[in-house]
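Undergrad: turn this into a model:
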Amino acid sequence: MSVKTFNNIPLSVLDLAPVLEGSNPSESFKNSVELAQNVEKFGFNRYWLAEHHNMPGIASSATSVIIGHIAGATSHMRVGAGGVMLPNHASLVIAEQFGTLESLYPGRIDLGLGRAPGSDQATSYALRRTLNQNVEDFPLQVEELQAYFEGTARVRSVPGEGLTIPIWLLGSSGFSAQLAAKKGLHFSFASHFAPDYTIPALNLYRDNFQPSDVLDEPYAMVGVNVIAADTDEEAEYLATSQQQQFLSIRRGQPTKLQPPIEDIDSVWSEMEKAAVEQSINSRSTIVGSKETVKKGLEQFLEETQADEMIINSQIYDQKARIRSYEIVGDLMR
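TA: This next block holds a predicted model:
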């Protein structure tokens, strides 16, 4: 097995389209376009957006719409969903939406699928008008979606039918790892907020992988939070925005992305601090200067042997956010 380094694995971008305190989704989308255009120049492989609902600080709820917007503003980087929460939708609708995207931007669209609602129960009901679906339905929905693309379903997806759109299964536990292995699909693990389950999920995927028409061997991508800056101190200051975001979710009161603060310990209790650090601990949340980030990413890559890393940087200041990705891009070169 060859040793994996930044020189021989792709690095990609996960954008939650953050809505900043004092701003609005319109500005968020402008920031996403600017970021996408920059990271394409920096050499990143793909740019993914995630479906969330009822979250004041995340603007990517209409995921396929913003994917089209980003793809139209860039030239060659892959753009996709990381991911679409399939239980919120009819499979045919997703086939048509991503068939449309692939028809507009051939060879550039990815479809990552998750089974979580991406929201609370009341929002799930508002999206679906029913809560009758359960976990066991997700594999059937994936099969339906594949049938629309393959042209073997009773109903035809136009556009969509006959198109080759890479399907990824996303997860934060072992369920999607096992399903991706069984179906021979790409797998992406949400280690950026479930770091303790990363290695068990990757082992499940690799140990049970069955080759398919899509993949001969397993291909795993892991999520990493990176806050990079010119000094460790500046990066730690910038990282307090993400810490506040996780704290607000922990309290059940999600907010817009807050400006960084000097003393994060002044806003949380010891118990809250421990809970936030469990979700974004040092294994898959790397904060610091270029050298600190390089060391952290190398260590995580050695531990996971991932085929690709997708990087999330929840930074309030747009220039600092772009700079963070520029620093990571420098490591690839």
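
Undergrad: every contact and neighbour count from this point should use C-alpha atoms.
TA: Will do.

Undergrad: the helix or strand that contains Ile67 packs against which elements?
TA: Counting by DSSP states H and E, the element that carries Ile67 is helix 63-73. Here helix 63-73 touches helix 25-42, strand 46-49, strand 78-85, helix 91-104, going by 3 or more CA pairs under 8 Å, 6 or more residues apart in numbering; DSSP states H and E.

Undergrad: find the nearest non-adjacent residue to Val39, please.
TA: Sequence neighbours aside, Tyr325 is the residue nearest to Val39 in space, at 6.8 Å (criterion: CA to CA, 6 or more residues apart in numbering).

Undergrad: what about the one you found, which SS state?
TA: helix (DSSP: H, G, I helix; E, B strand; the rest coil).

Undergrad: that one: how many residues sit nearby?
TA: Tyr325: 25 surrounding residues under other CA atoms under 10 Å.

Undergrad: who are the contact partners of it?
TA: With contacts defined as CA atoms under 8 Å, 6 or more residues apart in numbering, Tyr325 is in contact with Val39, Phe42, Ala228, Ser313.

Undergrad: need the contact list for the second one.
TA: The contact partners of Phe42, taken as CA under 8 Å, 6+ apart, are Tyr325, Glu326, Gly329, Asp330.

Undergrad: neighbour-wise, which of those residues leads?
TA: Highest neighbour count within the contacts of Phe42: Tyr325, with 25 neighbours (other CA under 10 Å).

Undergrad: what sits up against the helix holding Ile67?
TA: Residues contacting helix 63-73 (CA under 8 Å, 6+ apart): 29, 32-33, 36-37, 48-51, 60, 77-81, 84, 97-98, 101, 105, 108.

Undergrad: could you rerun that using 6 Å?
TA: Val33, Glu51 (CA atoms under 6 Å, 6 or more residues apart in numbering).

Undergrad: also stretch 148-162?
TA: With contact meaning CA under 6 Å, 6+ apart, stretch 148-162 is reached by Ala95, Glu96, Gly99, Thr100, Ala147.

Undergrad: what comes up buried for that stretch?
TA: Tyr148, Phe149, Glu150, Gly151, Ala153, Arg156, Ser157, Val158, Pro159, Gly160, Glu161 (16 or more other CA atoms under 10 Å).

Undergrad: would you point out the most distant pair within these?
TA: Spatial extent of these (CA to CA) is set by the pair Ala153 and Pro159 at 13.7 Å.

Undergrad: what ranges do the helices span in the chain?
TA: 25-42, 63-73, 91-104, 121-128, 137-150, 174-183, 198-208, 232-238, 240-250, 270-279, 290-304, 318-332 (DSSP state H).

Undergrad: which of the ones you listed is buried the deepest?
TA: Highest mean neighbour count of the helices of the chain: helix 174-183, a mean of 22 (counted as mean count of other CA atoms under 10 Å).

Undergrad: which strands or helices does that helix pack on?
TA: Judged by 3 or more CA pairs under 6 Å, 6 or more residues apart in numbering; DSSP states H and E, the packing partners of helix 174-183 are helix 198-208.

Undergrad: one more, please, to line up against the first structure:
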Amino acid sequence: MTKFSLLDLAPISPEHGIEHALSTVVDMAQAAERSGYSRVWYAEHHNMPIIASSATSVLIAHVAAHTSTIRLGSGGIMLPNHAPLVIAEQFGTLEALHPGRIDLGLGRAPGGDRNTLRALRRNPMDADRFPQDIAELQGYLNGNTVIEGVHAIPGKGTHIPLYILGSSLFGAKLAAQLGLPYAFASHFAPQALHDALDVYRRDFQPSQQLSQPYVIAAMNAVAAPNTARAQTIFHDMLRHRLKALFLPPEVAATITDNQVDDILESPQGLQVRTMLKYTAVGTAEETRDWAHGFVQETQADEIIVAHQAADAAERVRSVELFGQALLNNPV
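TA: Next up, the predicted model:
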């Protein structure tokens, strides 16, 4: 039976501040736990005014303290931004506090622009060390450190499961080579989904962590009590996404909805719609049926869902509606 999980970026709405976004993160995780989701992941981003999940480890600790059974993790930690030892210690601490509930998903993107790289004390070439950084991190977590005399405390011997995240063939090849689960970011980068999954499954080499390929595919969902409301929420989200990605803040603050709708019909608008190709919109049953089709298309072992709504209460409601529909009719 296919697992379903939740991806939460802790979005900051234009009407509310960061405190509201972070309190909604707890509401989302609790709703996911009630509704049968397997795990909740949070993604590291930096210098993005619409996302509050930059301090990913801190966010996981906070949510773990307000939930009891659901797995929690990173989707992902951008490893080139950090010393592997520090990440091993952070997640080792999380595992010690919440045994058996912590995942560590890893990506190699910066999670921000070039100026953000400077602020993080990063060089663009740091990403080239991603495979070596993973090996070092694994060594700290499994107790076989690759740097003599250096151990992660906490972290040593925890064997926290690692996941490779990606939106291109690079991540697929690396996950296959290392024998790790692979999560594809098809919720915003759908183009290479099938090629990446084919490469991963074809080239997979068993490892101590994993004996056969394990695929997580990402999708978006907007579930509402009726189809019309879901379509309205989705259209509002398209407007919000276009303003955040393509318009300067001073323009986004003054532009009208009609003007945004005109831009949505332009090539920039097409780019936003293409990013959201894998999105289920409708009632609980309609989004569940769409998700069933996505499972058939990808043959994924797990689907991770980013629920899209500007309003926090509607986002929580989407989590509940979609999850309950799947509980009643699992894939």
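
Undergrad: any idea what the TM-score is?
TA: For these two chains in superposition, a TM-score of 0.92 is obtained (TM-score structural alignment, normalised by the length of the second structure); 320 aligned residues with a CA RMSD of 1.9 Å.

Undergrad: what's the match for Glu233 of the first structure in the second structure?
TA: Superposed on the second structure with TM-score structural alignment, Glu233 of the first structure falls opposite Ala228.

Undergrad: what's the spacing between its match and His235 of the second structure?
TA: 11 Å (CA to CA, to the nearest Å).

Undergrad: burial of the counterpart of Asp128 of the second structure in the first structure, as a residue count?
TA: Per TM-score structural alignment, the equivalent position to Asp128 of the second structure in the first structure is Glu136. Neighbour count of Glu136 of the first structure, defined by other CA under 10 Å: 9.

Undergrad: which ones are touching Glu136 of the first structure?
TA: With CA under 6 Å, 6+ apart, Glu136 of the first structure has no contacts at all.

Undergrad: can you do 10 Å?
TA: Arg115 (CA atoms under 10 Å, 6 or more residues apart in numbering).

Undergrad: repeat that for His307 of the second structure.
TA: Here His307 of the second structure is in contact with 6-9, 28, 219-223, 279-280, 314-319, 322 (CA under 10 Å, 6+ apart).

Undergrad: repeat for Ala81 of the first structure
TA: 14-15, 47-51, 60, 63-64, 66-67, 98, 109-114, 167-168.

Undergrad: in terms of contact, does Phe138 of the first structure touch Ala90 like I think?
TA: No. Counting by CA atoms under 10 Å, Phe138 of the first structure does not reach Ala90; the two are 11.3 Å apart.

Undergrad: common neighbours of those two, please.
TA: With CA under 10 Å, 6+ apart as the test, Phe138 of the first structure and Ala90 both reach Glu144.

Undergrad: aligned partner of Gln97 of the first structure in the second structure?
TA: Per TM-score structural alignment, Gln97 of the first structure is aligned with Gln90.

Undergrad: which residue packs closest to its match, ignoring adjacent ones?
TA: Nearest to Gln90 of the second structure is Ser57, by CA to CA, 6+ apart, at 6.8 Å.

Undergrad: which residues in the second structure does stretch 192-204 of the first structure align to?
TA: Against the second structure, stretch 192-204 of the first structure falls on residues 187-199 (TM-score structural alignment).

Undergrad: Asn47 of the second structure - how many residues pack around it?
TA: Neighbours around Asn47 of the second structure, by other CA under 10 Å: 14.

Undergrad: next one: it from Leu165 of the second structure, what distance?
TA: Separation of Asn47 of the second structure from Leu165 of the second structure (CA to CA): 21 Å.

Undergrad: check Phe91 of the second structure too.
TA: Taken as CA to CA, the span from Phe91 of the second structure to Leu165 of the second structure is 17 Å.

Undergrad: same deal with Gln259 of the second structure?
TA: For Gln259 of the second structure, the distance to Leu165 of the second structure equals 36 Å [CA to CA].

Undergrad: comparing the two, which residue is more hemmed in?
TA: Legend: neighbour count by other CA under 10 Å for Gln259 of the second structure and Leu165, higher for Leu165 (28 against 10).

Undergrad: what do we get in the first structure for that one?
TA: Taking TM-score structural alignment, the alignment pairs Leu165 of the second structure with Leu170 from the first structure.

Undergrad: now for that match: which residues touch it?
TA: Per CA under 10 Å, 6+ apart, neighbours of Leu170 of the first structure: 82-85, 112-116, 176-177, 180, 186-190, 221-222.

Undergrad: go with 7 Å
TA: Counting by CA atoms under 7 Å, 6 or more residues apart in numbering, Leu170 of the first structure touches Gly112, Leu113, Gly114, Ser176, Phe187, Ser188, Phe189.

Undergrad: what's the answer for Asp232 of the first structure, then?
TA: Per CA under 7 Å, 6+ apart, neighbours of Asp232 of the first structure: Gly288, Ser289.

Undergrad: and what of the one 3 residues further on?
TA: Ala235 of the first structure sits next to Ile227, Ala228, Ala229, Val287, Gly288, Ser289 when contact means CA under 7 Å, 6+ apart.

Undergrad: now it: how far from Gln245 of the first structure?
TA: Ala235 of the first structure is 16 Å from Gln245 of the first structure, by CA to CA.

Undergrad: could you check the distance from the counterpart of Gln278 of the first structure in the second structure over to Thr256 of the second structure?
TA: In the second structure, Gln278 of the first structure lines up with Thr274, judged by TM-score structural alignment. Distance, Thr274 of the second structure to Thr256 of the second structure, using CA to CA: 23 Å.

Undergrad: likewise for Ala127 of the second structure?
TA: As for Ala127 of the second structure, its distance to Thr256 of the second structure is 40 Å (criterion: CA to CA).

Undergrad: equivalent analysis for Ala306 of the second structure, please.
TA: 27 Å.

Undergrad: also Asn47 of the second structure?
TA: Asn47 of the second structure is 25 Å from Thr256 of the second structure, by CA to CA.

Undergrad: residues near the aligned residue in the second structure for Asp317 of the first structure, how many?
TA: Superposed on the second structure with TM-score structural alignment, Asp317 of the first structure falls opposite Asp311. Residue crowding around Asp311 of the second structure was assessed by other CA under 10 Å; the count is 17.

Undergrad: dump the residue contacts of Asp311 of the second structure.
TA: Under the criterion of CA under 7 Å, 6+ apart, Asp311 of the second structure has no neighbours.

Undergrad: now Ala280 of the second structure
TA: Asn220, Ala221, Val222, Thr287, Trp290.

Undergrad: if you set the cut-off to 10 Å instead, what comes out?
TA: Taking CA under 10 Å, 6+ apart as the definition, contacts of Ala280 of the second structure comprise 219-223, 230, 234, 286-291, 294, 305, 307-308, 322.
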